[in-house]
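Q: got a predicted structure here, sequence first:
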Amino acid sequence: MEPRVECVQTVEARLGETPLWCERTQRLVWIDIEEPRLFRLDPATGKASVSTQASTYLGCHALTRSGLHLIARDLELVMEDPETGRSEPFGRVPDEALPATRLNDGRVDRNGRLWIGTMDNGLNQGLGRLYRVDADGAFTPFYDDVIVANGIAFDPGGRHMYFTDTRRHLTWKITLDEAGERPVSRTVFADYSAGGERPDGACVDADGCLWQAFFAGGAIVRYTPDGRIDRKIGLPVTNPTCLCFGGPDYKTLFVTTAYKFLSEEQRADEPLAGSVFAITGAGQGVAEHRFDF
């Protein structure tokens, strides 16, 4: 079956990101980072809602076991009640400050902890770090000298984490200790420095393969666990940003996109830039882990 690509939500998102599938509500939740908004989409009906967030930037977000929503705003994490929209502070990045850095990509591991990175807002200095956030909101740093933290994803077994620095054009495979609490080794999984490609958001499917979006590359690719690209799917827009599997059977691959950095001429040629796409026939994913606090 050849993959089929269709637009399921037409939006002009400046920097759409972090799609997550909520199996409880059967909805897709995603964000627009630079026009800080959080979207919820019911693909079955097409019904969508949007809420503006009180921040300069959003970084990412996570589902929680309690049903609250964990949202990264600037350098803070907040817990938001999706029913009322009320939010309360949960944690803050230590020793970093706007406008130099902000929170960016993150994902929850099998133990209910959030791994999240920060980035240089100037996109050229190693000012960011990779952190683990525990149930009490404490941030533990592991790697520094990060320009743009991205592409955090875990293999089905939970012992390996993928981590990308978009502006260094590198993706690493990190092995965690048996408790899943600390990295014990890091090796280069994919090196795009020769071609200058920009690896962005990522997810892992049920076969343990890594799917990665390429900003400015107009495509998503799948890597086998040993680092070979075995699939590539083109999109009708230049800037795919992130992706996740969802739907009742996790056989739909949702992809967010962005119009950021496109010229007026490019935007005219790409009326769907910033929209959300759904791909069928790409494989099957697994449910997202939920943050436990």
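A: Perfect, I can see it now. Note that this is a predicted model, so its numbers are computed, not measured.
Q: please count neighbours and contacts with C-alpha atoms only from this point.
A: Will do.
Q: dump the residue contacts of the closest residue to Arg159 other than its chain neighbours.
A: Distances taken as C-alpha to C-alpha, 6 or more residues apart in numbering place Leu176 nearest to Arg159, at 5.3 Å, with adjacent residues excluded. Counting by C-alpha atoms under 8 Å, 6 or more residues apart in numbering, Leu176 touches 159-161, 182-185.
Q: same check on Leu235?
A: Contact analysis of Leu235 by C-alpha under 8 Å, 6+ apart lists 5, 218-220.
Q: nearest to Thr64 among those residues?
A: Distance to Thr64 across the contacts of Leu235 (C-alpha to C-alpha) is lowest for Ile220, with 27.6 Å.
Q: contacting residues for that closest one?
A: The neighbourhood of Ile220, defined by C-alpha under 8 Å, 6+ apart, consists of 211-214, 232-235, 240.
Q: for Leu170, same thing?
A: Neighbouring residues of Leu170 by C-alpha under 8 Å, 6+ apart: 164, 188-193, 199.
Q: rerun that using 10 Å as the cut-off
A: By C-alpha atoms under 10 Å, 6 or more residues apart in numbering, the contact set of Leu170 is 163-164, 188-193, 196-199.
Q: now that we have the contacts of Leu176, which of them are buried?
A: By neighbour count, with 16 or more other C-alpha atoms under 10 Å, these hold 159-161, 183 as buried.
Q: just the ones of those residues in strands?
A: 160-161, 183 (DSSP state E).
Q: how many neighbours does the closest residue to Thr101 other than its chain neighbours have?
A: Spatially, and ignoring its direct neighbours in sequence, Thr101 is nearest to Asp120 (4.7 Å; C-alpha to C-alpha, 6+ apart). Counted by other C-alpha atoms under 10 Å, the residues lying close to Asp120 total 24.
Q: got another, please set it beside the one above:
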Amino acid sequence: MTDSLEFLFSIDVANTLGEGVQWHAQSNSLWWTDIHNSRLYRFDWQSRSLQHWPTPDRLTAFGILSAEPVRLLASFASGFALYQPETGDLSWIAQPETGKPSNRFNDGRVDRQGRFWSGTMQDHGDRAPTGTLYRLDETGVHSVLHDLTIPNALCWSPDGKRMYNADTPTGQIRTFDFDPERGEPGGARVFAEVPRGKPDGAAIDSDGHLLCALFGGSGVARFSPGGALTALHDLPVSQPTCVALGGPNLDVLFVTSATEGMTEQQRKDEPMAGHVLAYATPYRGLAECTPDEARIPK
């Protein structure tokens, strides 16, 4: 475990719950959401300029349909929608959990076939395992995994034949055999136990290794395709939330973080908490998958 990171800069946003970070190669920009403050961010790599938009509901995950104009396929706290932040246009596609008012959507991602996925969790209360991972495709919304507490770390292997997912409180990342044509996971098994903290947002690099933010663990872990821990990187924030590999050469690691639940003293002790951190890495990323409009139900 000799790989190292070189700190480059931070994007000083002090998010309450920064999440869903992804690199959009076509626009050379980084995107993420602050879920609890209902805000979408875009950071332009060349100009180092930052834009943000308020969102009509808590934005939890999204895929970028286009950057000019901005069009997203998204999961908000209450369901799936098409969203244009520059105009505020919002078109609901499905709200599958209207019968579970204590639940909200959480982590999501576009798979390698252009389908959008997002999972739900109990938003308040005793955090019971009431969550479901949903797949959105041209035939509608489908419940795929059930009895989840906090779904996270959703990503796919480079060939799209393995899916990864974590139920955060367990401390484990699971892997599934994935049928790319049908969008069905099977053969669930434990892929890895995180070395500290809890597994949050994750991404796959070009070598098929999985990088995972360790919420409460002040770090990012990297696992081989076989589940072996190959690197553990310390961070100056205790609550990293999600990771993405981006930049023009896909070799910059971006990490979102949170200030949620921190005391005033903890905030003072962690002046970078809630910011987006950027590091030069020895790793190379994969292009983020974009939604296939033909797979969006009409």
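A: Arrived safely. The structure presented is a predicted model; accordingly, all values stated were derived computationally and were not measured.
Q: TM-score of the superposed pair?
A: Once superposed, the chains reach a TM-score of 0.92 (TM-score structural alignment, normalised by the length of the first structure), with 288 aligned residues with a C-alpha RMSD of 1.9 Å.
Q: report the buried members of the contacts of Ile220 of the first structure.
A: Using 16+ other C-alpha under 10 Å, the buried ones in these are 211-214, 233, 235, 240.
Q: any chance of these in CSV, with distance to Phe154 of the first structure and secondary structure too?
A: What follows is these, written out as CSV (distance: C-alpha to C-alpha, whole Å; DSSP: H, G, I helix; E, B strand; the rest coil):
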residue, distance to Phe154 of the first structure, secondary structure
Trp211, 11, strand
Gln212, 13, strand
Ala213, 16, strand
Phe214, 19, strand
Ile233, 22, strand
Leu235, 25, coil
Pro240, 20, strand
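Q: of those residues, which is the nearest to Val29 of the first structure?
A: Pro240 (16.3 Å).
Q: list the residues that contact the closest one.
A: With C-alpha under 10 Å, 6+ apart, Pro240 of the first structure has these contacts: 15-17, 199-201, 212-220, 234, 255-259, 273-277.
Q: of these, which belong to strands?
A: Using DSSP E, the contacts of Pro240 of the first structure in strands are 16-17, 199-201, 212-215, 219-220, 234, 255-257, 276-277.
Q: picking up where we left off before, which one of the ones in strands among the buried ones among the contacts of Leu176 of the first structure sits closest to Cys60 of the first structure?
A: Met161 (17.1 Å).
Q: Glu96 of the first structure versus the closest one, what's the distance?
A: 24 Å (C-alpha to C-alpha, to the nearest Å).
Q: now do Ile71 of the first structure
A: 18 Å.
Q: okay, these two: which has more neighbours?
A: Each of Ile71 of the first structure and Glu96 has its neighbours counted (other C-alpha under 10 Å); Ile71 has more, 23 against 16.
Q: quick check: chain neighbours aside, which residue is closest to that one?
A: Ile71 of the first structure's closest residue in space is His61 (C-alpha to C-alpha, 6+ apart), at 4.3 Å.
Q: wasn't Pro265 of the first structure part of a helix?
A: That one is not Pro; residue 265 of the first structure is Glu. Yes: remark: Glu265 of the first structure belongs to a helix, assigned using DSSP: H, G, I helix; E, B strand; the rest coil.
Q: burial count for it?
A: 8.
Q: separation between it and Pro271 of the first structure?
A: Counting by C-alpha to C-alpha, the gap from Glu265 of the first structure to Pro271 of the first structure is 10 Å.
Q: next: Arg14 of the first structure.
A: Distance from Arg14 of the first structure to Pro271 of the first structure, by C-alpha to C-alpha: 13 Å.
Q: so what sits against both of these two?
A: Residues touching both Arg14 of the first structure and Pro271 by C-alpha under 10 Å, 6+ apart: Tyr259.
Q: Ala153 of the second structure: what's it in contact with?
A: So Ala153 of the second structure contacts 107-109, 163-168, 173-174, 199-204, 210-213, 241-243 (C-alpha under 10 Å, 6+ apart).
Q: again but with Gln239 of the second structure, I slipped
A: Taking C-alpha under 10 Å, 6+ apart, one finds 17-18, 197-198, 200, 213-219, 256-262, 273-274 in contact with Gln239 of the second structure.
Q: let's go with 7 Å and repeat that
A: The contact partners of Gln239 of the second structure, by C-alpha atoms under 7 Å, 6 or more residues apart in numbering, come to 215-218, 257-258.
Q: Arg107 of the first structure should be in a strand, yeah?
A: Yes: assignment of Arg107 of the first structure by three-state DSSP places it within a strand.
Q: corresponding residue for it in the second structure?
A: In the second structure, the residue paired with Arg107 of the first structure is Arg109, using TM-score structural alignment.
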